[in-house]
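**Q** Here is a sequence with its predicted model. Questions after.
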Amino acid sequence: MADLWVNSAERIGADLHLELSGPGGRRAALIRALREAVRGGRLAPGTRLPPYRSLAADLGVARNTVADAYAELVAEGWLTARQGSGTRVAERALPPRPAGNPPVRTPPRARGPLHDLRQGTPDVSGFPRADWLASYRRALQQAPSEAFGPGDPAGRAELREALAEYLARARGVRCEPDRIVVCSGFGHALRLLFEGRVLRGPLAVEAYGLPFHRELLGGAGVRTVPLPLDEDGARVDRLTRERGVLLTPAHQFPTGGPLHAGRRAAVIDWARARDAVVVEDDYDGEFRYDRRPVGAVQGLDPERVILVGSVSKSLSPAVRLGWMVLPERYMADVLAAKGEREAWAGVLDQLCLADFVASGSYDRHVRRMRQRYRGRRDRLVAALARRAPHIEVTGVAAGLHAVLRLPPGTEAATVERARRLGVALDGLAAFRHPQHPESAAPAPDGLVVGYATPPEHAYAAALDALCGVFPDP
């Protein structure tokens, strides 16, 4: 038996695995192998087969052996041969199924919501395809040969240099390229920091946040301690003996609003006094509308803050790229946790993003999407003021989502009503820490509405459906 991999010029694309075995010599074995490949669907109708000479060379058989096999399969109707078009798999109907053997049906997919207003996703129809493609082409053409070898665990120098310049200019971050480690997003950063035992708990977190992050921390054996929130952000005065604190200071997730300037200074003072660390989730700091930009807390003390960002909100969650800006004392441990072989962020994507940032395309895209999301935010506020004036809209000075305050005790019923009407959104309770300090502040009822999620052409219908969720007061 010979297991051979045949390289085809068209439509086969990848190698074709043929097993030449059984009685009758090589010609008969080749006929059986090709016939089985067609019958089994591995060679689709219309697929062009390799020329006699190249297939014969790959298989180690005589050219006439291949020619004779092709000719017999053409005569049987499996293949077709036409001058100038080569030999192809025939376009023919599949044989009928035997009676009593019903076709296997794929179970239908569960029907999704008619209108998706869940948080966490940008308008993916706004992805800058032309500019991204131009950057990818430049990056590929200019990439040095060594870029195609094993990667640096810190990430490509080109990307770290571009990020250092951008973060300093746009987010007030103080860093050098050698303090940046490229990762695949915030979740990956948490895994490196806590599963890699670079940091340890207990860790203070905001009383509202992503359950996914709390689950990831719990899986790493980290105990999380919730901090209550008020109109000035997290109550950092409640910090005690924790080893660190995880904050979203530019735009608290999901309730909205920046961390007050006094509290930003206070959390740095606490970290210095306790020899602790602040993990700053800078998840959508570029998108602000009705307030001045809020710089990163990291700028107050680069040796006490780990800043983590990504392009999941600004570009797309499909671009699996993020970054950590690290104090010097954590660099070696993070790189050791990451390992010698880069397994998460592809080098070509890193080079593409580096060009995208350095060329100014990233800034232009962010400004364009900021205008789009501001317009959507304004339409949401206006529609609710007109059709559901009893619903208070909060947390809309920045970001990609709004919080709609509801009367006490109505959240669960409203989320269920929205589901029945085909509107997907999240209740505020879904983001509440299980040990939320009820005594510090009552847990409000509300909805978290992602106004960035629907594509532009579907936004008006999504708003109309959302307004229909709220009964008259």
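**A** Received it, and whenever you're ready, just let me know what you need. This structure is a prediction, so every number in the text was calculated from the model and none was measured. Numbering: from 1, shown residues only.
**Q** from here on, contacts and neighbour counts on C-alpha atoms
**A** Noted.
**Q** gap between E206 and E215?
**A** Going from E206 to E215 by C-alpha to C-alpha, to the nearest Å gives 14 Å.
**Q** who's more crowded, the two?
**A** E206 (25 against 13; other C-alpha atoms under 10 Å).
**Q** Not counting residues beside it along the chain, what's closest to the more buried one?
**A** Using C-alpha to C-alpha, 6 or more residues apart in numbering and skipping the chain neighbours, the partner closest in space to E206 is L227 (4.9 Å).
**Q** do A143 as well
**A** L351 (7.7 Å).
**Q** try this one next to it:
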Amino acid sequence: MAESWVNYAERIGSDLHLDLSGPGSKRAALIRALRDAVHSGRLAPGTRLPPYRSLAADLGVARNTVADAYAELVAEGWLTARQGSGTRVAERSRPLHPAVRQRKPAPHPRARSTRHDLRQGTPDASGFPRTAWLASYRRALHQAPNEVFGPGDPAGRPELRAALAGYLARARGVRTEPDRIVICSGFAHALRLLFGDGGGQPLRGPLAVEAYGLPFHRELLAAEGVRTVPLPLDEHGARVDRLTRERAVLLTPAHQFPTGGPLHAERRAAVVDWARARGAVVLEDDYDGEFRYDRKPVGALQSLDPERVILIGSVSKSLSPAVRLGWMVLPERYVGDVLAAKGEREAWASVLDQLALADLIVSGSYDRHVRQMRQRYRGRRNRLVAALAERAPHIEVSGVAAGLHAVLRLPPGTERSAVKAAIWQGVALDGLAEFRHPDTDMPVHDGLVVGYATPSEHAYAAALEALCGALPPGGTQAS
């Protein structure tokens, strides 16, 4: 039998699984197994080993067998033993043959030298409301009924669905009831539930999408056999007048991703009229609707017709992508199919996290956090615009009235060289071409998509300096 073992926390009574098969006595086998684990680096220097009694009980050997094995390895220098601190792997015990250790994959060449992360899509991790989240988690755990610790309801906890119904109505103008909301782990999970083959498959393609959007979403849909048809964009958003026989359309009406700007009011009405006439549905990606700076809030498209629009949101921008919670606000006719696609039990979104988020919303802490981060990101946005106005006034900045990123319009033919220059400056960002649908006939526009939320406050000034150093000078044009 191959040796098996489990990494464990450094605390008394932790598990340590060792295989004692092989020739010789149990004592000899235990010494050999421990020596091999230290020798290969599987037990790191400083790791605390279980007490004699615990390990003996786990391995089914006598306590003295473990004591003797520990004593011999201490004498050989593999372990150390001190009164009050237990038995530990000696600090000087380094793996003698590092080549046999499991190697981590080499980092991406860009990631190896990255000093400044200006990629879109990630909030400031230092802004996560740890104190408020912990307080909500404790309250939720203390008040949770016993049923919480059983199999989860695929619709999501009623506490969270009720809290979201109230919050979305107040903050985003959504019209719904808690039983129309289904909890998921995020936008990608929602797409899989709506278009995947694993359950009821509520929706089918072809699906119209904006000509610029996340390639990850297009790849996910393609993997589910869904053909996507690109809609051109202009200064008023997606050209919804180009919709024809598609069964659904996916839009970012509050803040087009990544080019910026809301969908014009006339087009919002027009796409709802199209859905009614065709018996189709509009998918509304409300990915950063909370963060607006220079204009009045744009309400959810869903409010125009709750029976023709599916609103999808999450906390990945407002709180953290580490909190795997999102929601779908569904027309009544889709609720049953989506729940069938999820299955009989909740397998994705932590029930305890759902309760914590519900408490965060009801207590008002979520609103306070969003307002605080809105102020922080507005300041970041202003610093970016000011730096570009001073250092690169020839660069047009767009999409900055809302959200967590901006688009820098570049001279024709300079996008690729600007991305390479950013890499040399240690800046991670994306060119606008990365988001372009491969089948669109829109004219090509060079640009950079710059996320200003991710860097910490103390690193932001250096990130802006490096970014400006990577931009093409005025009048530059590729030959």
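**A** Nice, thanks for sending it over. A quick note: this is a predicted structure, and the numbers were derived from the prediction, not measured.
**Q** Show me what the residue nearest to A143 of structure 1 lines up with in structure 2.
**A** Aligned by TM-score structural alignment, L351 of structure 1 pairs with L355 of structure 2.
**Q** Its match belongs to a strand, doesn't it?
**A** No. Under the criterion used here (DSSP: H, G, I helix; E, B strand; the rest coil), L355 of structure 2 is helix, not part of a strand.
**Q** pretty sure it is touching A140, no?
**A** Yes. Counting by C-alpha atoms under 8 Å, A140 is a contact partner of L355 of structure 2 at 5.6 Å.
**Q** Going by how many neighbours each has, rank these two and give me the top one.
**A** L355 (27 against 20).
**Q** tell me which element the residue most central in space within structure 1 falls in.
**A** Centroid-nearest residue in structure 1: P317, 2.5 Å away (criterion: C-alpha atoms, centre = their mean). Counting by DSSP states H and E, no helix or strand carries P317 of structure 1.
**Q** Structure 2: which residue goes with that one?
**A** Looks like P317 of structure 1 aligns to P321 there (TM-score structural alignment).
**Q** go on, V403 of structure 1?
**A** Under TM-score structural alignment, V403 of structure 1 pairs with V407 in structure 2.
**Q** Is its match in a helix, a strand, or coil?
**A** Applying three-state DSSP: V407 of structure 2 is strand.
**Q** And A250 of structure 1, what's its match in structure 2?
**A** Checking TM-score structural alignment: A250 of structure 1 goes with A254.
**Q** what about that match, distance to E284 of structure 2?
**A** In terms of C-alpha to C-alpha, A254 of structure 2 sits 9 Å off from E284 of structure 2.
**Q** Between these two, point out the one with more neighbours.
**A** More crowded of A254 of structure 2 and E284, by other C-alpha under 10 Å: A254, with 28 against 22.
**Q** Might you report the residue contacts of the more buried one?
**A** Going by C-alpha atoms under 8 Å, 6 or more residues apart in numbering, A254 of structure 2 touches 261-263, 286, 289, 298-300.
**Q** that older thread, show me what contacts the residue nearest to the match of P317 of structure 1 when sequence neighbours are not counted?
**A** Counting by C-alpha to C-alpha, 6+ apart, V315 is the residue found nearest to P321 of structure 2 once chain neighbours are left out, at 6.9 Å. Applying C-alpha under 8 Å, 6+ apart to V315 of structure 2 gives the contacts 321, 323-326.
**Q** Now, the residues you listed that are in strands?
**A** G326 (DSSP state E).
**Q** Give the equivalent position in structure 2 for the residue nearest to E206 of structure 1.
**A** With TM-score structural alignment as the criterion, L227 of structure 1 matches L231.
**Q** quick revisit: what's the spacing between the residue nearest to P321 of structure 2 and G289 of structure 2?
**A** The value you get for V315 of structure 2 to G289 of structure 2, if C-alpha to C-alpha is used, is 11 Å.
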